[in-house]
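Undergrad: Predicted model follows, preceded by the sequence.
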Amino acid sequence: MTASAIGVIGGSGLYEMEGLTEVREVVLETPFGAPSDAFVTGVLEGRRMVFLPRHGRGHRLLPSEVPYRANIHGMKQLGVDRILSVSAVGSMREAIEPGHMVIPDQFIDRTQGKRASTFFGNGIVGHVAFADPVCPDLSGVLAEAAGEVGATVHRGGTYLCIEGPNFSTRAESRLYRNWGVDVIGMTNLPEARLAREAEICYATLALATDYDCWYEGHDDVTVEAVMAIVRQNVALARRILRAAALRLDSDPGCACGSALRYAVMTDPARIPPATREQLALLLDKYF
């Protein structure tokens, strides 16, 4: 593994990272297949950065088609110990207006089982703690950075992840509002869960683009409307990411880096050799 790095996963509208020096593209294969695209590595004022467009350049992958395991494993291969995830979301509260930023601290999973959501299986059982699904230290830095550059930011809140690719029905949107969720998106699960299994700190910068379809009297969500707000916010998101990266110390110093210490239930002697090899990057330090 290479030296420690900060990872950025770009969502809708954010397909490249600006301001990097020593830039190069890295094409990786992982034990879980090919990632969404080539990784772009570089240096930002002394910090090693690794960028990946979640949907691939040109936005080619549906939320259900994103190779989440390969993306997170590839980040781990490149020495990433913190991931800043950028995602376009719908707002489920009037106070979160289109154009605002949200730093969620909870998730609800409403995906439909179409996504591989764990590195475990095939002869090995592991259970990581996920009560607090984002790194509080990293999300705190992200919130401070958003405030520093003048963004309207809401710290904390629940991100509801749906399967997509269609937006919600009006009945679904009203139901989700009754659950007390704050934003709705399609990609941050299983991404956050896999990052925890890979012992990588994870936090989300959610860009509110619309009011979903619950808001009577407000235009219903459309791709055109979403992308108009995304284009306005991409420059701001890049400034936030830069400010956050420059605030990060070399050592995360949180508990995320030991999430697997007591997670594996399986007797090591009974783990199939092929599975043991597949998970070597994650488990070698414990076995």
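TA: Structure's in. What do you need? Numbers count the residues shown, from 1 in each chain.

Undergrad: make it CA atoms for all contacts and neighbour counts henceforth
TA: Will do.

Undergrad: quick one: buried residues of the longest helix seen in the chain?
TA: Scanning the chain for the longest helix, with DSSP state H as the assignment, gives helix 223-247. Using 16 or more other CA atoms under 10 Å as the test for burial, helix 223-247 gives 226-227, 229-230, 233-234, 236-245.

Undergrad: Not counting its own residues, what contacts whatever helix or strand Ile9 lives in?
TA: Per DSSP states H and E, Ile9 falls inside strand 5-10. Outside of strand 5-10, the residues that reach it under the criterion CA atoms under 8 Å, 6 or more residues apart in numbering are 16, 47-54, 75, 78-87, 245.

Undergrad: hmm, 6 Å instead?
TA: 48-54, 79-80, 82-86 (CA atoms under 6 Å, 6 or more residues apart in numbering).

Undergrad: Nearest to Ile200, out of those residues: which one, please.
TA: Arg82 (5.3 Å; CA to CA).

Undergrad: ok so that closest one is a helix residue?
TA: No - assigned with DSSP: H, G, I helix; E, B strand; the rest coil, Arg82 falls outside any helix and is strand.

Undergrad: That one contacts Ala203, doesn't it?
TA: No - the pair Arg82 / Ala203 is not scored as a contact, 8.3 Å apart, by CA atoms under 6 Å.

Undergrad: what about the closest residue to Ile72 other than its chain neighbours, distance to Val149?
TA: Excluding the flanking residues, the one nearest Ile72 by CA to CA, 6 or more residues apart in numbering is Ala195, at 6.2 Å. Going from Ala195 to Val149 by CA to CA, to the nearest Å gives 27 Å.

Undergrad: Put this next to the first one:
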Amino acid sequence: MAKLAIIGGTGLNKMSDFHVIRREVVHTPFGEPSAALTHGVLTDNEVIFLPRHGPAHNIPPHKVNYRANLWALKHIGVDRVIGVAAVGGISAEMSPGRVIIPDQIIDYTYGRDHTLFEYDLNQVTHIDFTQPYCEQLRKRLIVAGITTGQNIADTGTYGVTQGPRLETAKEISRMERDGCDLVGMTGMPETSLARELDLCYASCAVVANWAAGKGDQPISMEEIEKNLLVGMRNVRALLENLLQTSQT
């Protein structure tokens, strides 16, 4: 049976009816993943959960071992991955608390290990990244969001910055001119590595705050936490509906 994995924060552990079966430690050629892989059952479907920033949420975005994370999931038989991420809203419609299923991505990161194809190659390997996300999985997420009554955004361009600092107002202005609708720090190379491993990958982004210069007030952790509380509740409802209505 196909296996679905969710990469994200601790919110999954609070999903109703998510029963943890076991935790599996996987060693990879690229080092250690962020955490042991948590096998569980949700709505009668097997789900594997991986906390991107570690169990204690102490791995910053630029230090996440994205290669190990994706390789470990592929190694245990996962073929579909949903990457849940907190982002900042740039476009006017990307308001705090809203859930976005992006369809495009722009990479502003640097210095990250961004490919599996480096050593001992028989030939140089390229991937087609014209459409970075798995459209089949994107559509399923969109339908699940609509079914649960959410004002879900079914399109958007995710601009990925290096972090861990937040951006300046002028950087956000540049990203807006580039066509970015939202900004986050973990979308790349997670998305492209999934493509290299032939994994069906889609992003489920929660707007935690207005990006720099887009809101009336300075960005605060209190605001972010408040918006994530609402947004992650919607994500959990979306994921539960997705699993209830179709087989993974």
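TA: Structure's in. What do you need? Fair warning: this is a prediction, and the values are worked out from it, not measured in the lab.

Undergrad: what's the TM-score for these two chains?
TA: The TM-score (TM-score structural alignment, normalised by the length of structure 2) is 0.93; 245 aligned residues with a CA RMSD of 1.6 Å.

Undergrad: sorry, back to before: following the strand holding Ile9 of structure 1, which helix or strand comes up?
TA: That would be, after strand 5-10 of structure 1 and using DSSP H and E, strand 21-26.

Undergrad: Comparing that next one with structure 2, how large is the average distance?
TA: With mean CA distance after the TM-score superposition for structure 1, strand 21-26 of structure 1 departs from structure 2 by a mean of 2.2 Å once superposed.

Undergrad: So which elements touch whichever helix or strand comes after that strand?
TA: Elements were assigned by DSSP H and E; along the chain past strand 21-26 of structure 1, the next helix or strand is strand 39-44. Helices and strands touching strand 39-44 of structure 1, by 3 or more CA pairs under 6 Å, 6 or more residues apart in numbering; DSSP states H and E, are strand 21-26, strand 47-53.

Undergrad: Which part of structure 2 matches strand 39-44 of structure 1?
TA: The aligned range for strand 39-44 of structure 1 in structure 2 is 37-42, by TM-score structural alignment.

Undergrad: Check the mean deviation of the helix or strand Asn209 of structure 2 falls within from structure 1.
TA: Using DSSP H and E, the element containing Asn209 of structure 2 is strand 200-210. Compared with structure 1 after fitting, strand 200-210 of structure 2 deviates on average by 0.7 Å (mean CA distance after the TM-score superposition for structure 1).

Undergrad: Which residues does that strand contact?
TA: Contacts of strand 200-210 of structure 2 (CA under 6 Å, 6+ apart): 80-89, 96-101, 133-134, 138, 224, 227-228, 231.

Undergrad: Okay, angle between that strand and helix 221-245 too, please.
TA: 150 degrees (axes from the mean of the first three to the mean of the last three CA atoms, to 10 degrees).

Undergrad: so strand 200-210 of structure 2 versus strand 3-8, what angle?
TA: 20 degrees.

Undergrad: Just give me how far strand 200-210 of structure 2 sits from the chain centre.
TA: 6 Å (CA atoms, centre = their mean, to the nearest Å).

Undergrad: Same question for stretch 206-222 of structure 2.
TA: Distance of stretch 206-222 of structure 2 from its chain centroid, counting by CA atoms, centre = their mean, is 19 Å.

Undergrad: Which positions within the helix or strand that Tyr159 of structure 1 is a member of qualify as buried?
TA: In this structure, Tyr159 of structure 1 sits in strand 158-162 according to DSSP H and E. Neighbour-count burial for strand 158-162 of structure 1 flags 158-162 (criterion: 16+ other CA under 10 Å).

Undergrad: about what we covered before: quick check, nearest of the contacts of strand 5-10 of structure 1 to Thr41 of structure 1?
TA: Among those, Val50 lies closest to Thr41 of structure 1 (CA to CA), at 4.5 Å.

Undergrad: what residues are up against that closest one?
TA: 7, 40-41.

Undergrad: now Ala86 of structure 2
TA: Ala86 of structure 2 neighbours (CA under 6 Å, 6+ apart): 205-208.

Undergrad: do that again at 8 Å, thanks
TA: 184, 205-208, 228.

Undergrad: Centre-most residue in structure 2?
TA: Gly83 (2.6 Å; CA atoms, centre = their mean).

Undergrad: Distance of the residue lying closest to Tyr15 of structure 1 once chain neighbours are set aside relative to Pro35 of structure 1?
TA: Among residues not flanking Tyr15 of structure 1 along the chain, Pro53 sits closest, at 5.0 Å (CA to CA, 6+ apart). Relative to Pro35 of structure 1, Pro53 of structure 1 is positioned 10 Å away (CA to CA).

Undergrad: Kindly report the same for Val86 of structure 1.
TA: For Val86 of structure 1 relative to Pro35 of structure 1 (CA to CA), the value is 17 Å.

Undergrad: now do Val226 of structure 1
TA: Distance from Val226 of structure 1 to Pro35 of structure 1, by CA to CA: 26 Å.

Undergrad: Over to Val125 of structure 1?
TA: 24 Å.

Undergrad: Aligned to Thr115 of structure 2, what sits in structure 1?
TA: In structure 1, Thr115 of structure 2 lines up with Thr118, judged by TM-score structural alignment.
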